[in-house]
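Asks: What shape does this take:
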Amino acid sequence: MTFDGAVIKEQGVTFAIVIVKSHILNSSHLIDEARTDFSSHFPGMPLILMAQNSRGVPTYQGRKDIVNFLSKIDYRRIPWKRYTV
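Replies: Purely as a prediction, here's the structure:
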């Protein structure tokens, strides 16, 4: 399995972001499933899920303070990496 994500340290908090398909953010069951699947790759870190709409506009789901921070920055500045597990 491969996925795109990033680990960021900001204001003393280290957290992970994982890109998911947009339909995942529309279902609490799928959100929980994605969190379970990806959290093992980022142990002990808050996990943020990100999806993009057809125009590339990101939507974030997760801890509110981190989501608020991410909503104010250009997602292209995030150091994305492709993970293979």
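
Asks: C-alpha only now, for contacts and for neighbours.
Replies: OK.

Asks: For this structure, just list every one of the strands.
Replies: 2-10, 13-19, 47-52, 58-61, 81-84 (DSSP state E).

Asks: to compare against the first, here's another:
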Amino acid sequence: MTVTAAYIREQGVRVAVVQVKRSAVATKARAVEIAAEFSPYFNDDPVVLVSEDGRGRPEYVGRRDLVRFLASRPFGSLPWRRWSLRRKEQ
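Replies: As a prediction, this is how the structure comes out:
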């Protein structure tokens, strides 16, 4: 699976910001489920999901402190890149 994400460190916390379709964050329960699915691919660090609202603006879903921080930064300033995610072998 390939996703577009920014993997950043802020105030000593690593966080993955993963771009998803708006339907993925339509309900809080589904957003929490999707974030939990992505977390193992990013060293079990917190995951914030981001989609575009109806006006094309970023809408973040995740931990409140991280969402507040991300909402205060220009969307384009995050180090976006394509990530190829593969399940860890057990």
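
Asks: Which stretch among the strands of structure 1 is buried most, on average?
Replies: The highest mean neighbour count among the strands of structure 1, using mean count of other CA atoms under 10 Å, belongs to strand 47-52: a mean of 21.

Asks: Now that one on structure 2. Mean distance?
Replies: Following the fit onto structure 2, the mean deviation recorded for strand 47-52 of structure 1 is 0.6 Å by mean CA distance after the TM-score superposition for structure 1.

Asks: Next, report how far that strand is displaced from the centre of its chain.
Replies: Here the centre of strand 47-52 of structure 1 is set off from its chain's centre by 3 Å, with CA atoms, centre = their mean, to the nearest Å.

Asks: elements contacting it?
Replies: Packing partners of strand 47-52 of structure 1 (3 or more CA pairs under 8 Å, 6 or more residues apart in numbering; DSSP states H and E): strand 13-19, helix 28-39, strand 58-61.
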